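Following is a predicted model, sequence given first.
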Amino acid sequence: MGEVNICPKNQTEVDVAGKKLGCGQDKYGHSQYMCIPNEEKTALVEFCYNGVMGIEFKGSCLEASEGKVISKNCSSFAFGCPDEHVYKYEFFKYPACQYIDVQHRCYKLDPLCPPEQKWNNTDWNNTDDILTGISIFLGCMAIIIIIIVLWKMRRDQKNG
């Protein structure tokens, strides 16, 4: 089993990856190439499955565990979990089952998986961006205040 950064997203990419690994076909002519997360969800792994590419029940993702392929319930996912029975050779059609957070070791679409940080502490070290934003905001506020003051002065001169 080799680790990959992304899994194939369509049949053409599956065929290319399967050829690269030297995967054969099962007795029904289906590619035995698979790309799924490992059970720990620390990596996506690709390999040639040894056996018939059978059907998995709806509501399940596949994981690689100690040389075997196991099912994992995904019915709680926000979306993307197979909602019908699916052939193993068609799992590329369900990218939610490959969308993992390796830091938290979970499926990203699982509601129990912590949300990704949109920023980290190093973002705050870039004070130039922060100061620029503050300067623009204060400049706009100053212009608005000046316009209001001038408008009031002009109105008072006309009335007074």
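Great, that's in hand.

all contacts plus neighbour counts: C-alpha atoms, from now on.
Fine.

any idea where the strands of this structure begin and end?
Under the criterion DSSP state E, the chain contains strands at 2-4, 33-37, 44-48, 55-56, 60-65, 68-73, 86-87, 100-101, 106-107.

Quick check: which of those is nearest to Asn10?
Between Asn10 and the strands of the chain, the tightest spacing by Cα to Cα is seen for strand 33-37, at 11.9 Å.

packing partners for the closest one?
Judged by 3 or more Cα pairs under 8 Å, 6 or more residues apart in numbering; DSSP states H and E, strand 33-37 is in contact with helix 11-21, strand 44-48, strand 60-65.

Show me what counts as buried in the first one.
By 16 or more other Cα atoms under 10 Å, the buried positions in helix 11-21 come out as Val14, Asp15, Ala17, Gly18.

Next, the residues that contact that helix from outside, please.
When contacts are defined by Cα atoms under 8 Å, 6 or more residues apart in numbering, helix 11-21 is touched by residues Pro8, Gly24, Ser31, Gln32, Tyr33, Phe47, Cys48, Phe92.

and the second one, how many residues sit next to it?
Same thing as Gly24. Gly24: 16 surrounding residues under other Cα atoms under 10 Å.

Now do the same contact list for it.
For Gly24, the contact set (Cα under 8 Å, 6+ apart) comprises Gly18, Ser31, Gln32, Tyr33, Cys48.

Presented hereafter is structure B, for comparison with structure A:
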Amino acid sequence: MALYGHIRLLSVLLGTFLSFCLPLYECKELDGYKFPVYSTELCPRNQTEWNERSSAINCTKDNGYLCFPNEKFTQLLEFCHRARFIWIQEGYCLYLRTDDSTIYSYSCSSFQSGSECHTSSFPSYDLFKYPSCTSIGNGCFLAEPSCKGIDTTTQPPETTKTIQVEIASMNANKTLENNEFANNDEMIMIPILSGVLISISFCIACIIYRRGIQFRKRHDDEEQHTERALELSQLIQTDEYDNTALVVQGISAT
């Protein structure tokens, strides 16, 4: 009985320990979105964590991992996007709205010194380099001077600029696909063009060779014809000379 009691006590202690030591990145799938979206305590802070979270929610090379706040800035969300990545424009952070499952942008020009807004565009897979865009609390970005601890659970602030980035992401994905198709087309076209050029060169060489043979044959025929003509001409001249001699002899005999 004492052993059984100790086992139960250890089980309780182990359960308590695990409940406090669960990873911060434990995620839970949320309802209300058009695709799988998970809640998370923190967005990745380096490349290793980014890769781990991407694998954990089964993102692929064609469906890139993203981590943004929700539209109320009360929760961080991670999900796999239909594009490999999206471009995050300078001066803006991004968030995901629930009602239409669309990514929108939010001006970060008012962020305080030390958590400055990024001054150049960057691909979404480098988001961990700009933590001010994923550091939220009390319903706002922590880098904002107005973020004073009041939990705003209504619509996003008026400074929110709802610029959809879906077109940019689709264009980026389409550009990558077009580049891949272009590279594949080039790899396919190179041997085809080489084969065509070799075939054309071979045909031209054959035509030149055949014409050379025909020209040489014609030249030889002309030479033979000329030689025959000369021979016949000499024979004719000889016959004429012989006939003339016979005529002269006949006249003399008379």
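Yes, it's here. Since the structure is predicted, the reported quantities are computational estimates derived from the model, not experimental observations.

Drop the TM-score for these two in here.
TM-score of the superposed chains, computed with TM-score structural alignment, normalised by the length of structure 1, equals 0.64; 110 aligned residues with a Cα RMSD of 1.6 Å.

If you rank the contacts of helix 11-21 of structure 1 by neighbours, which is first?
So for these (other Cα under 10 Å), the most neighbours sit at Tyr33, 25 neighbours.

just how off-centre is stretch 12-23 of structure 1 within its chain?
23 Å (Cα atoms, centre = their mean, to the nearest Å).

Tyr95 of structure 2 versus the equivalent of Tyr107 of structure 1 over in structure 2, what's the distance?
Matched by TM-score structural alignment, Tyr107 of structure 1 corresponds to Phe141 in structure 2. Using Cα to Cα, to the nearest Å, one obtains 11 Å as the distance from Phe141 of structure 2 to Tyr95 of structure 2.

shared neighbours of these two, which are they?
When contacts are counted by Cα under 8 Å, 6+ apart, Phe141 of structure 2 and Tyr95 have Phe73 as shared neighbours.

Could you give the residue range in structure 1 aligned to stretch 206-214 of structure 2?
When structure 1 is aligned by TM-score structural alignment, stretch 206-214 of structure 2 has no counterpart there.

Measure how far that stretch is from the centre of its chain, please.
Taking Cα atoms, centre = their mean, one finds stretch 206-214 of structure 2 lying 49 Å from the centre of the chain it belongs to.

Can you tell me what Gly51 of structure 1 aligns to in structure 2?
Structural alignment places Gly51 of structure 1 opposite Ala83 in structure 2 (criterion: TM-score structural alignment).

ok, back up a step: single out the most deeply packed of the strands of structure 1.
Of all the strands of structure 1, strand 33-37 carries the top mean neighbour count, a mean of 27, counting by mean count of other Cα atoms under 10 Å.

what does that strand correspond to over in structure 2?
Using TM-score structural alignment, strand 33-37 of structure 1 pairs with 65-69 in structure 2.

Superposed on structure 1, what's the mean shift for the matching stretch?
If you overlay the two and look at stretch 65-69 of structure 2, the average distance to its match in structure 1 is 0.9 Å (mean Cα distance after the TM-score superposition for structure 1).

now that stretch: how far from the chain's centre is it?
22 Å.

Likewise for stretch 31-47 of structure 1?
Relative to its parent chain, stretch 31-47 of structure 1 has a centroid offset of 16 Å by Cα atoms, centre = their mean.

Between the two ends of it, how far is it?
Taking Cα to Cα, stretch 31-47 of structure 1 runs 11 Å from one end to the other.

Mind naming the longest helix for structure 2?
Counting residues, the longest helix found in structure 2 (DSSP state H) is helix 166-253.

How about structure 1?
Per DSSP H, structure 1 has its longest helix at helix 127-159.

ok so, going back, which of the buried residues of helix 11-21 of structure 1 sits closest to Lys152 of structure 1?
Val14 (70.2 Å).

Residue nearest the middle of structure 2, spatially speaking?
By Cα atoms, centre = their mean, structure 2 has its centre lying nearest to Leu176, at 2.6 Å.

what's the spacing between that one and Asp62 of structure 2?
10 Å.

likewise Gln237 of structure 2?
Distance, Gln237 of structure 2 to Asp62 of structure 2, by Cα to Cα: 97 Å.

Pull the contacting residues for the nearest residue in space to Glu78 of structure 2 that is not next to it in sequence.
Excluding the flanking residues, the one nearest Glu78 of structure 2 by Cα to Cα, 6 or more residues apart in numbering is Cys67, at 4.3 Å. Residues near Cys67 of structure 2 by Cα under 8 Å, 6+ apart: Cys43, Pro44, Leu76, Leu77, Glu78, Phe79, Thr134.

The last one and Phe73 touch, don't they?
No: the pair Thr134 of structure 2 and Phe73 does not pass the contact test of Cα atoms under 8 Å, sitting 9.3 Å apart.

Overlap in contacts, the two.
Among the neighbours of Thr134 of structure 2, those also in contact with Phe73 (Cα under 8 Å, 6+ apart) are Phe141.

Count the residues that sit near Tyr130 of structure 2.
Counted by other Cα under 10 Å, the residues lying close to Tyr130 of structure 2 total 16.

ok, and the closest non-adjacent residue to it?
Nearest one to Tyr130 of structure 2, counting by Cα to Cα, 6+ apart, is His118 at 7.3 Å.

corresponding residue for that neighbour in structure 1?
Using TM-score structural alignment, the partner of His118 of structure 2 in structure 1 is Pro82.

Lovely, talk soon.
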